[in-house]
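Participant: any chance you can model this:
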Amino acid sequence: MASHSNLDFYLSPPHPCGYLPGQTATNLFANPKVAMDITRYSALARLGFRRSGRLVYRPHCPRCSACLAVRIPVDQFQPNRSQQRAWKINQDLSAICCPVEFRAEHFDLFYRYLKGRHAKGGMDNSTPEDYLSFIASGWSETSLIEFRDAKNNKLLAVAVTDTLTDGISAVYSFFDPTLKRRSLGVYIILWEINEAKRLNLPYVYLGYWIKACQKMQYKSAFRPLEVYQSKKWSIFEET
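Facilitator: Sure thing, here's the model as predicted:
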């Protein structure tokens, strides 16, 4: 057990790593019995923590440091050509901010996304209750951003975002897995960058990046990128 700012932390039991096959992982959790709020959570996000539902955690593996918390400094960000294409091709989408509540249309898209992109990843048999407990916390300033085709109002993507005191945290996003040409995952992050600028917030927090995890490589394409290492944020230099 550790302590920070009157908040206790507990290590989870070892469990199979969800990112690196064959590896064992442990997480450092903030005590869920202690009241969390957006100010406290924002301070923890600056220390590399994330949330899953109402639980706030950070990977804490004794023999592995592969999980690196990363964030985009939005005022310095420069989109590359493929990101510019993703932005342009999705200008026909409308973005609608929704409260955090269960919607069958969202869950259907979430389910199809997991089956199409993350089959056998541990979440692809999620129930509606699993889904809602994953995206909601009860204490965070969370929004569901719908991205719809403006022509036919079809739902193509949903971004789950938390508004922190110093940025936007990209909690999760899911989208139509058949629309590869649109690069919807990339577009959502670009939208979040622009939203952070609109709100005068300096960062977009992207969660964790792991060099050996192919599904996370898209994050390192957003430059400049900052990484939390050795108890400080610095510019990411991939080696």
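Participant: please count neighbours and contacts with C-alpha atoms only from this point.
Facilitator: Fine.
Participant: from what I see, Val74 and Pro202 are in contact.
Facilitator: Yes: the criterion here is CA atoms under 8 Å, and Val74 meets it with Pro202 at 5.7 Å.
Participant: which one's more surrounded, the two?
Facilitator: Per other CA atoms under 10 Å, whichever of Val74 and Pro202 has more neighbours is Val74, with 23 against 19.
Participant: quickly list what's touching both of Val74 and Pro202.
Facilitator: Ala196 (CA atoms under 8 Å, 6 or more residues apart in numbering).
Participant: quick check: Cys213 vs Gln83, distance?
Facilitator: 21 Å (CA to CA, to the nearest Å).
Participant: try Leu28
Facilitator: Leu28 is 34 Å from Gln83, by CA to CA.
Participant: who are the contact partners of Ile210?
Facilitator: By CA under 8 Å, 6+ apart, the residues touching Ile210 are 66-68, 216-217.
Participant: selection in PyMOL covering whichever of these are buried, please.
Facilitator: A single PyMOL command suffices to select whichever of the contacts of Ile210 are buried according to 16 or more other CA atoms under 10 Å:
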select buried, resi 66+67+68
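Participant: buried set for stretch 118-129?
Facilitator: 124, 128.
Participant: hang on, the earlier thing: tell me which of Cys213 and Gln83 has more neighbours.
Facilitator: Gln83 (18 against 13).
Participant: doesn't that one fall inside a helix?
Facilitator: Yes: under DSSP: H, G, I helix; E, B strand; the rest coil, Gln83 sits within a helix.
Participant: tell me which element the spatially closest residue to it that is not a sequence neighbour is part of?
Facilitator: Counting by CA to CA, 6 or more residues apart in numbering, Gln83 lies nearest to Val186, which is 6.8 Å off, once chain neighbours are set aside. Here Val186 sits within helix 184-198, counting by DSSP states H and E.
Participant: who's in contact with Tyr131?
Facilitator: Residues near Tyr131 by CA under 8 Å, 6+ apart: Phe107.
Participant: so it, which of the three states?
Facilitator: Recorded secondary structure, Tyr131: helix (three-state DSSP).
Participant: distance of it relative to Asn153?
Facilitator: From Tyr131 to Asn153 the distance is 23 Å (CA to CA).
Participant: I have a second one here; can you model it like the first so I can compare?
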Amino acid sequence: MRHTLPIAPQFYVTAPQPCPYLDGRMERKLFTALHGDNADRLNDSLSQQGFRRSQNVLYRPACAECSACMSARIDVSRFSPSKSQKRTLRRNAGLQRRATSPWATEEQYDLFRRYLDARHADGGMADMDMFEFAAMIEETPIRSRVIEYTDGETGALVGVSLTDVLDDGLSMVYSFFDPDRPQESMGTHMILDHVDIARENALPFVYLGYWVPGSRKMGYKAKFSGLDLYHGGEWHPMTSPADYVEARDTHPLSSDPIAEQVAGIQLPDRHPTRA
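Facilitator: As a prediction, the model looks like this:
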């Protein structure tokens, strides 16, 4: 089904399919293509309205009976690491960070495969081959970076994050790490390091993707202070995780029709006035 605003882009909605986060639920996504000269500003604008990027597509959940998936971001100015997160930083003090252009390597893919086999063997990416992995990394029409983390002693690659640079922050599109180093909490470390990168570059936010109350896969995001959630068309500081449980059950009549959701999306000016 296609829904169009007076000016491009065009928005579509997927057919219902099993939800990857909550058992027994079905999900639908609202999405649009990301291409052309306006891609960076479109990505900036829609990311600020709860959308996420996957290669050259921007998407946002559009489920009729559930509103549990909420885009989450860390407000860098309000963030303060917990005692546990400080220990994680100390444990990983010997790692080296390297930011590169979005090019896929065999070393990255080997780490990616080990990560999937250990953590997400039954997930949607489980069968991804090298060519599909390269597409995930390289098919980006916007300003993206691959942030690599290597062991300072051995030089081994231990963590990777595909990261978009937005006008108001960093968006961690997809991250993976060495599953044989659980004591280092690499996933947490990469988020903490992105907070540092954002602070160093005077960027106010680090976008983490979706947080889903009741989903064990997404529970770790609630452990970061300064977290904002996008719901009801606005960003709000996160309160207690228990306050969002009812979002998993939304009456169908309380959800706006897809056409109204599309009409409410704010698009960037395609021809901004130059100073």
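Participant: and the TM-score between these chains?
Facilitator: The TM-score (TM-score structural alignment, normalised by the length of the first structure) is 0.95; 239 aligned residues with a CA RMSD of 1.5 Å.
Participant: can you show me the strands along the stretch 101-250 of the second structure?
Facilitator: 144-151, 157-166, 169-177, 205-211, 227-231, 234-237 (DSSP state E, counting those that start in this stretch).
Participant: buried stuff in the last one?
Facilitator: Meaning strand 234-237 of the second structure. Trp235.
Participant: now the second one
Facilitator: Burial within strand 157-166 of the second structure, assessed by neighbour count using 16+ other CA under 10 Å, is assigned to 157-166.
Participant: so what's the most centrally placed residue in the second structure up against?
Facilitator: The centre of the second structure sits closest to Gly209, judged by CA atoms, centre = their mean, with a distance of 2.9 Å. Gly209 of the second structure is in contact with 52, 71-73, 171-173, counting by CA under 8 Å, 6+ apart.
Participant: swap the cut-off to 7 Å and go again
Facilitator: Listed by CA atoms under 7 Å, 6 or more residues apart in numbering, the contact set of Gly209 of the second structure reads 52, 71-72.
Participant: considering those residues, which are maintained in the first structure?
Facilitator: Retained in the first structure: 52, 71-72, out of the contacts of Gly209 of the second structure (criterion both residues aligned by TM-score structural alignment, their matches' CA atoms under 7 Å).
Participant: most neighbours out of those, which is it?
Facilitator: Compared across these, Ala72 has the highest neighbour count, 26 neighbours, by other CA under 10 Å.
Participant: quick check, that one in contact with Pro213.
Facilitator: No: Ala72 of the second structure is beyond contact range of Pro213, at 11.7 Å (criterion: CA atoms under 7 Å).
Participant: from Met172 of the second structure, how far out is Leu162 of the second structure?
Facilitator: With distances taken as CA to CA, Leu162 of the second structure is found 6 Å from Met172 of the second structure.
Participant: can you check Glu184 of the second structure too?
Facilitator: To Met172 of the second structure, Glu184 of the second structure is 19 Å away according to CA to CA.
Participant: which of these two has more neighbours?
Facilitator: The residue with more neighbours, out of Glu184 of the second structure and Met172, is Met172; 25 against 17, by other CA under 10 Å.
Participant: what lines up with that one in the first structure?
Facilitator: Mapped onto the first structure by TM-score structural alignment, Met172 of the second structure lines up with Ala170.
Participant: again, but for Asp44 of the second structure
Facilitator: Matched by TM-score structural alignment, Asp44 of the second structure corresponds to Ser42 in the first structure.
Participant: ok, that match - contacts?
Facilitator: When contacts are counted by CA under 7 Å, 6+ apart, Ser42 of the first structure touches 164-165.
Participant: buried residues, whichever strand or helix holds it. List them.
Facilitator: Ser42 of the first structure is part of helix 38-45 when elements are defined by DSSP H and E. Buried residues in helix 38-45 of the first structure, counted by 16+ other CA under 10 Å: 38, 41-42, 44-45.
Participant: now tabulate those residues in a markdown table and tack on distance to Pro14 of the first structure.
Facilitator: Below are these laid out as a markdown table (distance: CA to CA, whole Å):
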| residue | distance to Pro14 of the first structure |
| --- | --- |
| Ile38 | 29 |
| Tyr41 | 24 |
| Ser42 | 27 |
| Leu44 | 22 |
| Ala45 | 23 |
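Participant: OK, contacts around the equivalent of Ser143 of the first structure over in the second structure?
Facilitator: Alignment note (TM-score structural alignment): Ser143 of the first structure maps to Arg145 of the second structure. Contacts for Arg145 of the second structure (CA under 7 Å, 6+ apart) come out as 99-102, 162-164.
Participant: what is the burial count for the alignment partner in the first structure of Cys66 of the second structure?
Facilitator: Taking TM-score structural alignment, Cys66 of the second structure has Cys64 as its aligned residue in the first structure. Applying the criterion other CA under 10 Å, we find 12 residues in the vicinity of Cys64 of the first structure.
Participant: before we move on, what about Pro18 of the second structure?
Facilitator: 12.
Participant: now Ala104 of the first structure: how far from Leu155 of the first structure?
Facilitator: Taking CA to CA, one finds Ala104 of the first structure at 12 Å from Leu155 of the first structure.
Participant: sorry, wrong one. I was asking about Val74 of the first structure.
Facilitator: Taking CA to CA as the measure, Val74 of the first structure falls 27 Å from Leu155 of the first structure.
Participant: next: Phe134 of the first structure.
Facilitator: For Phe134 of the first structure, the distance to Leu155 of the first structure - CA to CA - is 20 Å.
Participant: same question for Ser234 of the first structure.
Facilitator: Relative to Leu155 of the first structure, and taking CA to CA, Ser234 of the first structure is found at 37 Å.
Participant: try Ile189 of the first structure
Facilitator: Look at Ile189 of the first structure and Leu155 of the first structure: by CA to CA, they are 17 Å apart.
Participant: then Phe222 of the first structure?
Facilitator: Going from Phe222 of the first structure to Leu155 of the first structure by CA to CA gives 26 Å.
Participant: before we move on, what about Met216 of the first structure?
Facilitator: Distance of Met216 of the first structure to Leu155 of the first structure, given as CA to CA: 24 Å.
Participant: over to Glu105 of the first structure?
Facilitator: To Leu155 of the first structure, Glu105 of the first structure is 8 Å away according to CA to CA.
Participant: His4 of the first structure too?
Facilitator: From His4 of the first structure over to Leu155 of the first structure the distance is 42 Å, taken as CA to CA.
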